[in-house]
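Engineer: model this:
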Amino acid sequence: MAYVEIVCLLIFVSSIFNLIKRPRIGANEPPLVPYRFPIIGHSYSFSHDTGNFLKKCKEKYGEPFSLYIFGNVRTFTGVDSTPEVLRNSEIFDFHMGTNKVFPIGDVLRSFTEINTTYMARVVHEQVSSKINIYTSRLQKELLFGIDKFFGDCKEPKVFRDIQGTFSRIIAKPVANVILGEECAQFEDIITSFTVVENELQKLRFVPKILFFIHPSLHRFFATLPLKFGWNPISRHRDLFVQRCKPIIEERIRQRKELGEEYIQKEDLLDFFISESEKDVVDNEYMNKLFVNLYQIVFASISTTSRFISLALFDYSGRPELWNEIYEEQLKIHNESNGILSTEDVNKMVKLDCFLKESFRYSTDPAGLPHTLVSDSYTFSNGTTIPKGRDVYVYMKDTAFNNIFFGETSNDFQPNRHITSYRDGKIIHTPAARIDRSFITFGGGKHACPGRFFAVVEIKMCLHKLILRYKIRTENGKIEPPRVLSLATFPSISGLIFENRNY
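Structural biologist: Model prediction:
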């Protein structure tokens, strides 16, 4: 029998075995929610109506609880047990858990190795901590994108695929910060940023049917093209080399020539050049630069465009908020003469509270997958999970919990994030701040290091849009978001933009 036939037979036998087996649950494990069909388990209920299904499971079985999904047992933590996962990052591996369902790491590692800890530090120190340096450049590039893609809208105009539009708008300021102002002028690089984000997102939606056999088989087929030398982002690497290699070589030449007199440029490209201290720009060096820079590109564009789009739908469907937020933005615009500084962005308290409420309201039903890498873990309630167990955070249990937000937790109320005192002092909890009640950006050591930069960028973009346009949904009502593969995405409906001055 040929080797290929033997492998196919083994896969078939393994498939049958795994499809008919029942999961083995230890006596002291979190309760496994009962299910009717041995093969399907909870897969249909979980995929069909994730939010309501998880809510019913939590109400009946407490937390943490386990589900049998796509042939595997997954444990879900609620508001009380989630902090245990987020603060114990040494035994709950976030990157391993994420890569099982979204193997972006495998795609990037085909070029070079990835150091996630190092990259998180770089983003925090070189991006989030330097927001004041980037503010004017962000504003310029955002205005360019708004003019290009929305225009004057003298007559009301309907725009669809809002997230796709904002991916294209956000790509240019991201290129400016990451690659520098020289590279940000190349239109094909900007297009590449948008396309690579879209192509990597497709990995999230690879059919989950192979999970019924084994998680590794799903990952195998999701990354199968890599094994034959085809990578979905290879052409973007080639374009990066074509456009950026001459710039990199020139910067290295200037460094050698000027020595200590060289003034480092404020972009991530120059930071990585200074860190490497290399004189030869070979393929290995370009691959490393490409991976380090483009994983930040993907995270920046994907998250920011999604959150801006969700916020716009939240804003456009709630006319009772329009005047209050508009007046704050107009006041800041007049005081700054239209040129925003970081201090001006920090004054956008009402917009910031609106944004935080939008983040909360559009929280993913469940996410932040972690894999337990220690021999076992016992939660504070006494239940124990074994090594290798995938643990998901039931995020909506935190976002809509009455413990934090009272009886109005299901209502959209931006002012809940503001505390007013009798002496007129106002304190608000910023949209980028993480605590037990707000985990949109994760938590613990693996909290999103770029969240401060992202929030500033989103606020600046919304500020310009709100001042320039009247924005409303087509039917004049609130358009609820969509849930795909556990993630929340904006509605596919259009938004109507109309110039305020006509």
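Engineer: going forward, measure contacts between C-alpha atoms and count neighbours the same way
Structural biologist: Noted.
Engineer: strands along the stretch 401-502 of the chain, start to end?
Structural biologist: Ranges of strands in the stretch 401-502 of the chain, per DSSP state E, counting those that start in this stretch, are 418-420, 426-428, 469-473, 482-484, 487-489, 495-499.
Engineer: equivalent analysis for the chain, please.
Structural biologist: Taking DSSP state E as the criterion, the chain carries its strands at 65-69, 72-77, 92-93, 157-159, 367-372, 376-378, 384-386, 390-393, 418-420, 426-428, 469-473, 482-484, 487-489, 495-499.
Engineer: structure for this one too, so we can compare:
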Amino acid sequence: MSACVVVGPELGGLDSEWQTLSMSYVAAALSAPGQVKQTYPPWLYWLSQYIHPGIRSMWRYRRRAGELLAPVLGTRRAAVERELKEGRRKTGGPREYEDCVQWLLDAHSSYGKTLTPDQLVQDLFVIMTASIHTTSGTALCILFDLIDHPEAVDEIREEIVRVQAAHPVWTRQALGELRVLDSFMRESSRMHALTQYTAVQRVITTGPWVFKDGLVIPTDHEVAFPSYHHNMDPDMHPDAGKFDAHRHLRKRTGPDVHKFHFASVGEDLIGFGAGRHACPGRFFAQETIKLMFVHLLMGYDFQHTDEGLKGPLYLPNNLFIVPNPALPVLVKARAREVTVV
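Structural biologist: Coordinates of the predicted model:
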């Protein structure tokens, strides 16, 4: 799903070469830099692009991806020319393409820069590295919580049917009306956030930083907030140890009707960060995950196996927790399935 939004359906289809390239690049990008630091002294890092197999593979993936994206970038430029000629750009009319290739082209053009295939590849691979594992990991946490709280599944399905009857095509507005699902997703992120131990990491670049209570943090020191303690604070979340699917839905009343949705950042949850450094892709993740569960919940039933219940649902990984990707789950097709447009 990330690939389809990032590069469009012509390259991002299932089992496409782009899928293989992007996943291979992400795997190399997450492992090769650490290997370089363990293998070479800092003054030899620059040689890694020539001698380290992981770094060399990253360059190889990047070159091939540039070859695939060059014609796509050409079609986007041609589309922009047509839209300008027809006046659609000035009037806000529908655009031919809505994906990251188009967005990055528009962003570079707004700064008077020419977007090259190589620069496009660099930007897209950064987006893929940031989005693939976080989105899939968060979705798996939500799936585990749905299995553990079957009483919420029927209500979410009823909401999906009701919203789809009013919106035959799943637009962002339609997805925004899935408030019960949204509240469930946010509660799952409170109880089982990937950033369960720390969040809102910062480096003091100009200091020392002095807080109102006199606490001093020297320059070049790193700070972070304890995410788990914040999420389980009873003063912040009454009855914090209980999974409450409607907890965040109840908050969305009056002036707060547009707050406390899954991608919101604020004082109650800090998993997406805070302030102007909050995760810029959180809205993309929100829509992607909702589309996934519209399809999964309407098309399938899920439950743990007896053997699966013997294994841990979540695994600690440094300052993160990850849902156990090896846990077996039983999946059964339902009689009614929905098509996600």
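Engineer: coming back round to it: can you add mean neighbour count and distance to Glu197 of the first structure and give the strands of the first structure back as JSON lines?
Structural biologist: Shown next, in JSON lines, are these (neighbours: other C-alpha atoms under 10 Å; distance: least, C-alpha to C-alpha, whole Å):
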{"stretch": "strand 65-69", "mean neighbour count": "23", "distance to Glu197 of the first structure": "28"}
{"stretch": "strand 72-77", "mean neighbour count": "22", "distance to Glu197 of the first structure": "28"}
{"stretch": "strand 92-93", "mean neighbour count": "24", "distance to Glu197 of the first structure": "24"}
{"stretch": "strand 157-159", "mean neighbour count": "16", "distance to Glu197 of the first structure": "21"}
{"stretch": "strand 367-372", "mean neighbour count": "23", "distance to Glu197 of the first structure": "19"}
{"stretch": "strand 376-378", "mean neighbour count": "15", "distance to Glu197 of the first structure": "36"}
{"stretch": "strand 384-386", "mean neighbour count": "18", "distance to Glu197 of the first structure": "35"}
{"stretch": "strand 390-393", "mean neighbour count": "26", "distance to Glu197 of the first structure": "24"}
{"stretch": "strand 418-420", "mean neighbour count": "12", "distance to Glu197 of the first structure": "35"}
{"stretch": "strand 426-428", "mean neighbour count": "13", "distance to Glu197 of the first structure": "33"}
{"stretch": "strand 469-473", "mean neighbour count": "21", "distance to Glu197 of the first structure": "26"}
{"stretch": "strand 482-484", "mean neighbour count": "16", "distance to Glu197 of the first structure": "17"}
{"stretch": "strand 487-489", "mean neighbour count": "18", "distance to Glu197 of the first structure": "15"}
{"stretch": "strand 495-499", "mean neighbour count": "22", "distance to Glu197 of the first structure": "23"}
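Engineer: still on that earlier bit, Arg243 of the first structure is nearest to which of the strands of the stretch 401-502 of the first structure?
Structural biologist: Arg243 of the first structure lies closest to strand 487-489 among those, at 32.8 Å (C-alpha to C-alpha).
Engineer: mind reading off the mean deviation between that closest one and the second structure?
Structural biologist: Taken over the aligned residues, the distance from strand 487-489 of the first structure to the second structure averages 1.3 Å (mean C-alpha distance after the TM-score superposition for the first structure).
Engineer: circling back: with distance to Tyr285 of the first structure added, can I get the strands of the stretch 401-502 of the first structure in TSV?
Structural biologist: Output for the strands of the stretch 401-502 of the first structure, formatted as TSV (distance: least, C-alpha to C-alpha, whole Å):
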stretch	distance to Tyr285 of the first structure
strand 418-420	49
strand 426-428	45
strand 469-473	45
strand 482-484	37
strand 487-489	35
strand 495-499	44
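Engineer: Lys100 of the first structure is nearest to which of those?
Structural biologist: Nearest of these (C-alpha to C-alpha): strand 487-489, 15.6 Å.
Engineer: which helices and strands does that closest one pack with?
Structural biologist: Contact analysis of strand 487-489 of the first structure by 3 or more C-alpha pairs under 8 Å, 6 or more residues apart in numbering; DSSP states H and E lists strand 482-484 as its packing neighbours.
Engineer: in the second structure, what range does the strand it packs on match?
Structural biologist: Here strand 482-484 of the first structure aligns to the second structure at residues 315-317, judged by TM-score structural alignment.
Engineer: Gln303 of the second structure matches what in the first structure?
Structural biologist: Per TM-score structural alignment, Gln303 of the second structure is aligned with Arg472.
Engineer: my error: substitute Ala70 of the second structure in the last question.
Structural biologist: By TM-score structural alignment, Ala70 of the second structure lines up with Lys245 in the first structure.
Engineer: now do the contacts for that match.
Structural biologist: For Lys245 of the first structure, the contact set (C-alpha atoms under 8 Å, 6 or more residues apart in numbering) comprises Val281, Met286.
Engineer: and the gap between the match of Gln303 of the second structure and Lys459 of the first structure?
Structural biologist: 18 Å (C-alpha to C-alpha, to the nearest Å).
Engineer: could you do Gln242 of the first structure as well?
Structural biologist: Distance of Gln242 of the first structure to Lys459 of the first structure, given as C-alpha to C-alpha: 34 Å.
Engineer: cool, Leu465 of the first structure as well?
Structural biologist: Leu465 of the first structure is 10 Å from Lys459 of the first structure, where distance means C-alpha to C-alpha.
Engineer: now do Glu260 of the first structure
Structural biologist: 38 Å.
Engineer: between these two, point out the one with more neighbours.
Structural biologist: When Glu260 of the first structure and Lys459 are compared on other C-alpha atoms under 10 Å, the one with more neighbours turns out to be Lys459, at 18 against 9.
Engineer: and the more buried one, what pairs with it in the second structure?
Structural biologist: By TM-score structural alignment, Lys459 of the first structure lines up with Lys290.
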